[in-house]
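A.B. asks: Let me see the structure of the following:
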Amino acid sequence: MVSLLDPLKVNDLVLDNRIVLPPMQTQKATEDGKVTDELKEHYAKRSEGQGLIIIEHSYISPGGRLAKKQLGIHRDDLIPGLKELASTVHEKGTPAVVQINHAGKTANRENVDSIPVGPSPDENVRKLKTREVKELVTRFVKAGERAVKAGFDGVEIHGAHGFLLNQFYSPLTNKRIDEYGGIFEKRIKFPLEVVEEVRNKIGEKTLLYRLGSDDLDPEGTQIKHSKKFAKRLAEAGVDIIDVSGGICGSRPEKLEGEQGYFIPQASEIRKSVDIPVIGVGGIKSPEFANKVVENGSVDLVAVGRAQLADPEWAVKALRKLKN
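C.D. replies: I've put the predicted structure just below:
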């Protein structure tokens, strides 16, 4: 029986265990997206005991920034700082990937250099032209290339929590009638193009996709749709699927309270693909994390807020489970 303590080999990347530090925004970068000593210290404190660290979402273009001091990966001059960040984690012997993202319509107007954009027009949101969508594919690819140049072990593409790729996937936010909107196949076209092109650019490095698996709305994306999408993601070259919420966000009120509130969705996705799946959702106890790996619900467990509160959570969890 596989447990939280067991290693996992993903292509050439070997994870010592199944604990994942998920991407959580710290706002510890500079206002132009550069790595700071404070940010490096944040990850240094949490690098021991992890199977994998996913560095917080980093914006691929100025128009895709969510927060004032969000980490950036949109310019080549950011690579040296990102390289220092990757080395900080690697010094602890822990693999690290960086999440790349565009906030889309959720971008804060005060933090971007233009009107926020999205798949469809909305109040204070401009609809992306087809040409611009294709340009953003290139932006994602360039960001993935920078991640590899900085020494990260791979990239996670953010397609959840109501951000741009999730906005294109969900019928709640995508009202287009062109090649990027309408039926399911057209709504997944942009995310799949990003995945395929990033896959080609980063070579053998590990590629993850954070999937907004459920909008928790009868008119939105449901798990039956995401099982089909997950298969397409795997076919396009994704190595690990990181399952979370869709337009409902990462902490929906109707699910919060019990540990592992997105584990059921992750378990359903796992039945549809032959690649590892990460489960998440307010997980606090090592015993619970271990149980959902042992019972085959997920392959890896992301523990977020508990690790923000206690930087030694992973070390303590491993010690507790070994005894």
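
A.B. asks: from here on, contacts and neighbour counts on C-alpha atoms
C.D. replies: OK.

A.B. asks: Report all helices and strands that the helix or strand hosting Glu135 contacts.
C.D. replies: Glu135 belongs to helix 130-149 when assigned by DSSP states H and E. When contacts are defined as 3 or more CA pairs under 8 Å, 6 or more residues apart in numbering; DSSP states H and E, helix 130-149 sits against helix 79-90, strand 96-101, strand 154-159, helix 189-202.

A.B. asks: hmm, 10 Å instead?
C.D. replies: Secondary-structure packing of helix 130-149 (3 or more CA pairs under 10 Å, 6 or more residues apart in numbering; DSSP states H and E): strand 52-59, helix 79-90, strand 96-101, strand 154-159, helix 189-202.

A.B. asks: Return the set of buried residues in the first one.
C.D. replies: Which is strand 52-59. Buried residues in strand 52-59, counted by 16 or more other CA atoms under 10 Å: 52-59.

A.B. asks: picking up where we left off before, now do the buried residues in the helix holding Glu135.
C.D. replies: For helix 130-149, by 16+ other CA under 10 Å, it's 133, 136-148.

A.B. asks: and what of stretch 242-253?
C.D. replies: 242-252.

A.B. asks: before we move on, the earlier item: could you check how far the helix holding Glu135 is from the centre of its chain?
C.D. replies: Put simply, helix 130-149 sits 16 Å off its chain's centre (CA atoms, centre = their mean, to the nearest Å).

A.B. asks: Following up with a second sequence; could you model it the same way so I can compare the two?
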Amino acid sequence: MKDLFTPYELQDLKLKNRVVMPPMCQYSVANKDGIATDWHYNHYVSRAVGGTGLIIMEMTDVDPDGRITDYDLGIWSDDHIPALARIVEACHSYGAKVGVQIAHAGRKAEDAPLPVAPSAIPFSAEYKTPRELTTEEVKAMVQKFQAGVERAVQAGFDVIELHGAHGYLIHQFHSPLTNKRTDEYGKDLTRFGREVIQAAKKVMPEGMPLIMRISAQEYVEGGYGLRESVEIGRAYKEAGADIFHVSAGGEGAIAAEGKPGTHAAYQVPLARAFKHELNVPVIAVGRLDEAVLANAVIGNDEADLVAVGRGMLRNPYWTLEAGVQLGKDAGLPKQYELGFPRSRR
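C.D. replies: As a prediction, the model looks like this:
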């Protein structure tokens, strides 16, 4: 029987357990230059010490004006590589594998003088109206993603995640709410995402998996639901996506009618649907902070990996605590042995 501490392998990615730290923006760049700081180093390396199998670094942007804020990480320049590589190397020394989420905020770029998007539709009345990208600019954007992925490979990351969820640029292209284009990128809503995947795979080593994070349901009137998102996922799988990180929401007003529930594991059914409809590995996410619950998601074959967000913000040693609660060997550092009971069973 598989559990949270069963090792996981996909292609060349070999994880010691199935616990994932999902991307969570820190908004902590010091000089608005996109370069990771000591905060980022301590933040991620502490979770590696804490036993996490896979750490996915926060949304890291391919263009200065593609950031949510000017304090987000960037990967539009070779200047970003050394600080990222330092974090990856340190996390590796504690047995964690590390990914990075490559992204562009599109119309949700709050600090951009003039955000860009598939269509000139603002996120809300509080946001700037974006400028619609020309067809040639869309093609150039695909190359920006590719260049960002290439830099991530140079920095030593083990896996790449593309951000196609939560109302950011790739999501904006595949949503009928935000893509009203009449060119090739409007006639086929998955075209931009597919081209980004294909461009990324060209510069990734053979055997390195590509994760696509996707909102499986938009929860707004006129938005897509699970049936449509599975078909979007099917197109992305055919383009080369190897794993789906299944979330939801992010378009329209977050507090709109139909807002996602807040109960534990509310997004697990979405991940399960992707796993079984598309026959692909999936990462489940969304209020999975309780070890017994996270373990059940794996044991019940609802997902292959479990992402623990808020729980890991509260406790960098969440994975070590989960090992105690489940009576499993979580790789407790000898320096911390006196602080952890062997088992609570």
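
A.B. asks: TM between them?
C.D. replies: Once the chains are laid over each other, their TM-score by TM-score structural alignment, normalised by the length of structure 1 reads 0.94; 317 aligned residues with a CA RMSD of 1.7 Å.

A.B. asks: follow-up on the earlier one: Lys291 of structure 1: which of the helices and strands packed on helix 130-149 of structure 1 is closest?
C.D. replies: Closest of these to Lys291 of structure 1 is strand 52-59, at 18.8 Å (criterion: CA to CA).

A.B. asks: just the angle between that closest one and strand 96-101, please?
C.D. replies: 30 degrees (axes from the mean of the first three to the mean of the last three CA atoms, to 10 degrees).

A.B. asks: Run the angle between strand 52-59 of structure 1 and helix 79-90 for me.
C.D. replies: 160 degrees.

A.B. asks: what's strand 52-59 of structure 1 packed up against?
C.D. replies: strand 19-21, helix 79-90, strand 96-101, helix 130-149, strand 154-159, strand 300-302.

A.B. asks: counterpart of Asp242 of structure 2 in structure 1?
C.D. replies: Counting by TM-score structural alignment, Asp242 of structure 2 corresponds to Asp239 in structure 1.

A.B. asks: Just give the nearest non-adjacent residue to its match, would you?
C.D. replies: Residue nearest to Asp239 of structure 1 in three dimensions, not counting chain neighbours: Leu207, with 5.3 Å by CA to CA, 6 or more residues apart in numbering.

A.B. asks: Same question for Leu278 of structure 2.
C.D. replies: In space, Leu278 of structure 2 is closest to Arg234, 6.5 Å off (CA to CA, 6+ apart).

A.B. asks: Measure how buried that neighbour is and give me the count.
C.D. replies: 18 (other CA atoms under 10 Å).

A.B. asks: next one: Gly93 of structure 1
C.D. replies: Based on other CA under 10 Å, the number of other residues close to Gly93 of structure 1 is 16.

A.B. asks: ok, and it, which helix or strand is that part of?
C.D. replies: Per DSSP H and E: Gly93 of structure 1 is located in neither a helix nor a strand.

A.B. asks: Who are the contact partners of it?
C.D. replies: Counting by CA atoms under 10 Å, 6 or more residues apart in numbering, Gly93 of structure 1 makes contact with 15-16, 47-51, 87.

A.B. asks: Map it onto structure 2.
C.D. replies: Gly93 of structure 1 maps onto Gly95 in structure 2, by TM-score structural alignment.

A.B. asks: Spell out the residue ranges of the helices in the stretch 201-323 of structure 1.
C.D. replies: For the stretch 201-323 of structure 1, applying DSSP state H, counting those that start in this stretch gives helices covering 223-235, 263-270, 286-294, 305-309, 313-322.

A.B. asks: Of all those helices, which one comes closest to Lys28 of structure 1?
C.D. replies: That would be helix 305-309 among the helices of the stretch 201-323 of structure 1, by CA to CA, at 13.5 Å.

A.B. asks: what does stretch 141-153 of structure 2 correspond to over in structure 1?
C.D. replies: Going by TM-score structural alignment: stretch 141-153 of structure 2 matches residues 136-148.

A.B. asks: average distance between that stretch and structure 2?
C.D. replies: Compared with structure 2 after fitting, stretch 136-148 of structure 1 deviates on average by 0.3 Å (mean CA distance after the TM-score superposition for structure 1).

A.B. asks: distance of Lys187 of structure 2 from Phe173 of structure 2?
C.D. replies: For Lys187 of structure 2, the distance to Phe173 of structure 2 equals 11 Å [CA to CA, to the nearest Å].

A.B. asks: Between those two, point out the one with more neighbours.
C.D. replies: Neighbours were counted for Lys187 of structure 2 and for Phe173 using other CA under 10 Å; Phe173 has more, 27 against 12.
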